[in-house]
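Peer 1: Fold the following and give me the result.
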Amino acid sequence: MPGKRDLEESDGDGVHLEDANKRLHISSSDGEGLLQTIEKKRLDFYSEKVCSVTLSTIDVYSCLTCGKYLQGRNEGSPAFKHSIEVSHRLFMHMRTLKTYILPENRQLRNAEVLDQIKYGFRPTYESRQVANFPQECKDLNGQPYLNGFIGLHNISNNDSSNVILLMLAHIKPLRDLLLLNDDLLDKADQFVNKLTLLIRQIWSPRLFRRHVSPHEFLQYVATHVKQPRSLNAHSDPRNVLLFIINRMMNSSCGEIRKTLTENIQGTVTVSTTKIVSVPNDDGNSIKFVLDTRTSKSSDIRFWMLSLDLPAKPLFKDGKSANSLPQVKLEQLIRKFDGTVEQHLKESIRLNKVTQCPPYLILHIKRFDSGKFPVKDRNQTVVEFGQEIDFCSTKYQLFMNIVHEATKPAMNQEVPVLDENSRWKIQIRNDKDDTWLELDEGNVRKREKELLFLNETYLQVWERVTTA
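Peer 2: All right, here's what the predicted structure looks like:
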């Protein structure tokens, strides 16, 4: 078990590289030699920080030579034994980001390579820097990438989570809060802490490799957070988004709650009037009329608006885009302008959005709760442009999450009749008005005029502000 000294991480034993000769009995050249043992390409910034020997998350260090996570640095600890058995000497503490030489148990600092590694584990930002994002960057191998527009590893069919994490990373007020408020890394609850760190890594201009893994965040959610039944490995992005938003709203951070409600949440007024039966004038039949005396209305806050597609055609006429039914987005969104009646069992309902958020999230309902929800989904093509007028507000399309069905593997003992879902996100780079599609590790340009040909499922529209 680690001692009290390890947990406190006192600065009293710190030494500079230049005076290592006196304090550690190693020459300056030996100190430089230790830095040469660092293998940056083997470091893992994205896995859960848990000791590979004790499975503890307390007082964990990263070996800067092989990348293993090991506990403690006092005599007999896994990190101490590792330094003796394989002669790996440099270890960085995962909470304080201080580097120590083992087995001497002395701190080493003031080295550029250590600063690079610290930034990899915990990126920090300034407001002037964030205002110029995204920017062209290069990884360790000299490969170019655009920060923020990078792929996330699909660890185990978690692409439905990946597209939502990228969506949240690009909602500017939330992004800026997570990048600039360092308290969210230290004082917030662990869910917000892990989410903040992941968003910071997505926007890092100094990535060692031009992709990021959400492993640490997803592992924490899987093992520490109670999840609703609707959330599982094959969840649709809508459920993932609502889960993350609700979890953030239940956090102790008031700034996050305020940012979400001011930028994503809107209000819809729902009016309901009962239908009653009355006899006709001839007395031989009845008719149904609205009983205005039963009319009532209520204001409901929403995170997204769900749009209903027209019913699927009874007979299919091929599978090309031209053969699929098509509908305009403007027609679907009329559901919330207060003029389109929804006929319920015993009443009529009208929905009218009375408060539009700066970021309007639209959900297009394609799946039902049948036996084969993916195979039997509604594939209606939704036509949309780059701008839309809604509730006397002009919006510009900002993000588009699309669905793609794939055939299941056929070498399984039990036949699977339903198809698999694959999710991608298309994001507009407002610096040059180009669209990029993020599909796992692949980043491709897309023509904005052809975005509607995909199976759109979720969209984010950004309110256009007039100068």
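
Peer 1: use CA for all of it now, contacts and neighbours both
Peer 2: Fine.

Peer 1: residues contacting residue 106?
Peer 2: Neighbouring residues of residue 106 by Cα atoms under 8 Å, 6 or more residues apart in numbering: 13-15, 24, 100.

Peer 1: which among the residues you listed gets closest to residue 56?
Peer 2: Nearest to residue 56 among those: residue 100, at 19.5 Å, using Cα to Cα.

Peer 1: Keep only those of the contacts of residue 106 that are in strands.
Peer 2: Among the contacts of residue 106, DSSP state E puts 14-15, 100 in strands.

Peer 1: could those residues go into JSON lines alongside neighbour count and distance to residue 256?
Peer 2: Shown next, in JSON lines, are the ones in strands among the contacts of residue 106 (neighbours: other Cα atoms under 10 Å; distance: Cα to Cα, whole Å):
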{"residue": "14", "neighbour count": "16", "distance to residue 256": "37"}
{"residue": "15", "neighbour count": "18", "distance to residue 256": "39"}
{"residue": "100", "neighbour count": "23", "distance to residue 256": "36"}
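
Peer 1: what's near enough to touch residue 428?
Peer 2: Applying Cα under 8 Å, 6+ apart to residue 428 gives the contacts 397-399, 434-436.

Peer 1: For the residue nearest the centre of the chain, give its distance to residue 83.
Peer 2: Among the residues of the chain, residue 165 comes closest to the average C-alpha position under Cα atoms, centre = their mean, at 0.7 Å. Look at residue 165 and residue 83: by Cα to Cα, to the nearest Å, they are 37 Å apart.

Peer 1: Please provide the structure for the following sequence as well, for comparison with the first:
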Amino acid sequence: MSKRPATEDLDAMEDVASPAPKKFRSDGEESLDGRMAEMERNMRALTPQVPQSRQQQPVTATDDADEGDDDDAPGVVAPIRQAAPTAGYDDLYLDSIDRHVLDFDFEKLCSVSLSNINVYACLVCGRYYQGRGLKSHAYFHALDEDHHVFINMQTQRVYVLPEGYEVLSRSLDDIKFVADPRYTRADVARLDRGRSSETGLCYTLTGKTYTPGFVGMNNIKENDYLNVVVQALAHVPPLRNFLLLDEFGSGTALQKPKDGKTKDGALTNTNAELVKRFGLLVRKIWNPRAFKAHVSPHELLQEVALRSNRRFTLTAQSDPVDFLTWFLNNLHLGLGGSRTRPGSSIVQRVFQGRVRVKSEKLEAVGAAAAAAAAAAAATEAESNSFSNEMQIDTQLPVRSGVPQQQQHQIPPPPGFGGTGFGGFSQPPPPGMSMHAPSFAGPPGMPSMGSSTMTPPPPSSLPPPPSSSSSATPTSAQAAKAASLPPKPDSDVSRFLLLTLDLPPAPLFQDEQERNIIPQVPLATLLEKYDGQASRDQGDVRRRFRLRGPLPPYLVLHMKRFSANKFVTERNPTIVTFDPRGLDMRPYVEDEQGNSLNKFIGDEDDDDMIYDLVANVVHEAVRARSDDVAVDSAEERRTWKVQLRDRSGATSSGAADDKRNNGVGNNEDKWVVAQDLFVEPVAGELLYLAESYIQIWERRKRPVPGPASNGAKGRKAVPVNGASKK
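Peer 2: Model prediction:
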């Protein structure tokens, strides 16, 4: 802008004094408060002059009080806000975006205010800031650092600051997909198919190849226990497809009461955010257009620590089984599941089964013996009291004038012979006659001179006690009932995972003076659920039997750790298994309690055959290298997971494997994932590690081909030695 020409000649105005400065125009010296008030009035006057057109129109502050003010003074430019970019500048500032620094896996919190409300991510430096208004942290970041492109982490809309208009360029679709991946049903259906040009290997920004679903997870400090559980659950197809399609329904949304009003904006489902973050993490694991070949569970870990009351954190190692149990139950509640109604969520429909538990108290045997002995003692005491009542133990009085030898002479009872019992001091029993005529019988009985026995009248005999005659058979029945053990209690319970007990480790060493590492087949551990083997837990003996039908996926837990008052002991027993064809028929019964191993038909063979999907293994690592005292060195727990890559074989090849007893040219591939490292592993070597958690998938029936004319396909034959009857 050129300076306007002067209206008068400057040479003719040499003697004219120059005008006073603006701050000295008033009669007296202006106070600081007055100057501040004037500045506020000027700023308020500039506010309605902000243009809202499509072009930038700077507004210059003027002083209406003095028209002769110096025009060379710099003007005050008001903030510029635009509803749309300037024509021809739609891609302005987009070249400053750096995709290499973008990482949307961490929790969405403002780096200044630590708030999670209305968070924006800077696409130039990757930091999180709150808001995009005139006084927001993102607005000041745009002015201070000259970073202008921001994305809303909730709506996935991109804005340019400080102008404030939205960018609608399709070149940002890859960033939006990485921040929140979305899939269609066709995309999900192609995940488990064979490799092709569409579902081949994917590439990162640096050119590194990776396979969707088999990416590493960042171990921030001690959160590998969570990584292996998330990796295993992300490869359960029903649960994975449900999360990829984001079919959470109303169970995880902001539910309102029936009257349509919420109190304080609170969530009625407190676990909704947990399900939301877990679903986002699973979608990132299966992302075919990721910028890097790994993901970070930081956002999920923060929610888990909050919901578990700091029970599971990223700084302390925990047990994967404890976390899996807690996580599945909270996922069930977060998906709108019921605490009492089974099968009310996808978690229970996939993992929940039934088991019959028969309980018997061990102390019942000792209690029955004691009760029988007490009843027998009571019966004997009652019989003794009855005999004592029929006897006379009092001494007879001595009569004067009668010799001492003749006072107590009584005739002997029949069969004893002799003329009397001179040595006895007791009278004869009632009903027996006296041989000596000098002895008078009991009152009411005539004295008899012969030794023959005559029955006394019925009225003269004392009546037997009625209580003893009726109590004797009752006490015998009670003793007999008490001697029998109580009947065991049978109850049907529901489970999400089955615990298998490992045999105790050997205490002695082999010939090379090394501890023997025992091995046990998986079928031996499953005998716990055959209904015959018993497990003693305290004073209760229990027997378990699986109740059909079995769930689509079985979760098995090998109990390796046992804690006492001092230390936690680890059982290093190796569990041998075949990853294909686990036969569960010997351990299942129907609703009537009949074993399905005997009455199973050909049509239901595949309903009891399971194939391995994921295997979480434990690995002990020495915390310090101590060559002198190796036994005293501390051990640190590390976890890794073995995953089946079912996309390595086509659907027809998988059917051919079933016809060949699980052995064919197109076998499933296996990979082992430990933190950021993902490596292939042979399926025959899976059992060499210390298995801790296993997820087995029920084998599906082969779909009949078009040439079969509706006939059923051939059935798979179990490979673990089970035969059909």
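
Peer 1: what TM-score comes out when they're superposed?
Peer 2: The TM-score (TM-score structural alignment, normalised by the length of structure 1) is 0.86; 433 aligned residues with a Cα RMSD of 2.9 Å.

Peer 1: Quick one: map residue 582 of structure 2 onto structure 1.
Peer 2: Matched by TM-score structural alignment, residue 582 of structure 2 corresponds to residue 388 in structure 1.

Peer 1: For its match, give its distance to residue 168 of structure 1.
Peer 2: Separation of residue 388 of structure 1 from residue 168 of structure 1 (Cα to Cα): 22 Å.

Peer 1: for residue 296 of structure 1, same thing?
Peer 2: 36 Å.

Peer 1: before we move on, what SS does residue 582 of structure 2 have?
Peer 2: Classification of residue 582 of structure 2 using DSSP: H, G, I helix; E, B strand; the rest coil returns strand.

Peer 1: Residue 149 is in contact with residue 97 of structure 2, correct?
Peer 2: Yes: between residue 97 of structure 2 and residue 149 there is a contact under Cα atoms under 8 Å: 7.4 Å.

Peer 1: More neighbours: the two, which one.
Peer 2: Per other Cα atoms under 10 Å, whichever of residue 97 of structure 2 and residue 149 has more neighbours is residue 149, with 27 against 19.

Peer 1: Now the residue nearest to the centre of structure 1: closest residue in space, sequence neighbours ignored.
Peer 2: residue 199 (7.8 Å; Cα to Cα, 6 or more residues apart in numbering).

Peer 1: The one you found pairs with which position in structure 2?
Peer 2: Aligned partner of residue 199 of structure 1 by TM-score structural alignment: residue 282.

Peer 1: Can you report how many residues neighbour that match?
Peer 2: Neighbours of residue 282 of structure 2 (other Cα under 10 Å): 24.

Peer 1: circling back to that earlier point, what sits up against whichever strand or helix holds the residue nearest to residue 165 of structure 1?
Peer 2: In this structure, residue 199 of structure 1 sits in helix 190-202 according to DSSP states H and E. Contact partners of helix 190-202 of structure 1, identified using Cα under 8 Å, 6+ apart, comprise 120, 122-124, 147-150, 165, 169, 175, 178-179, 184-186, 207, 212, 214, 216-217, 220-221, 247-248, 251.

Peer 1: re the thing from before, next, work out how far apart the match of residue 582 of structure 2 and residue 266 of structure 1 are.
Peer 2: 17 Å.

Peer 1: In the longest helix along structure 2, which residues are buried?
Peer 2: As assigned by DSSP state H, the longest helix anywhere in structure 2 is helix 364-389. Buried residues in helix 364-389 of structure 2, counted by 16 or more other Cα atoms under 10 Å: 364, 368-369, 371-372, 375-376, 378-379, 382.
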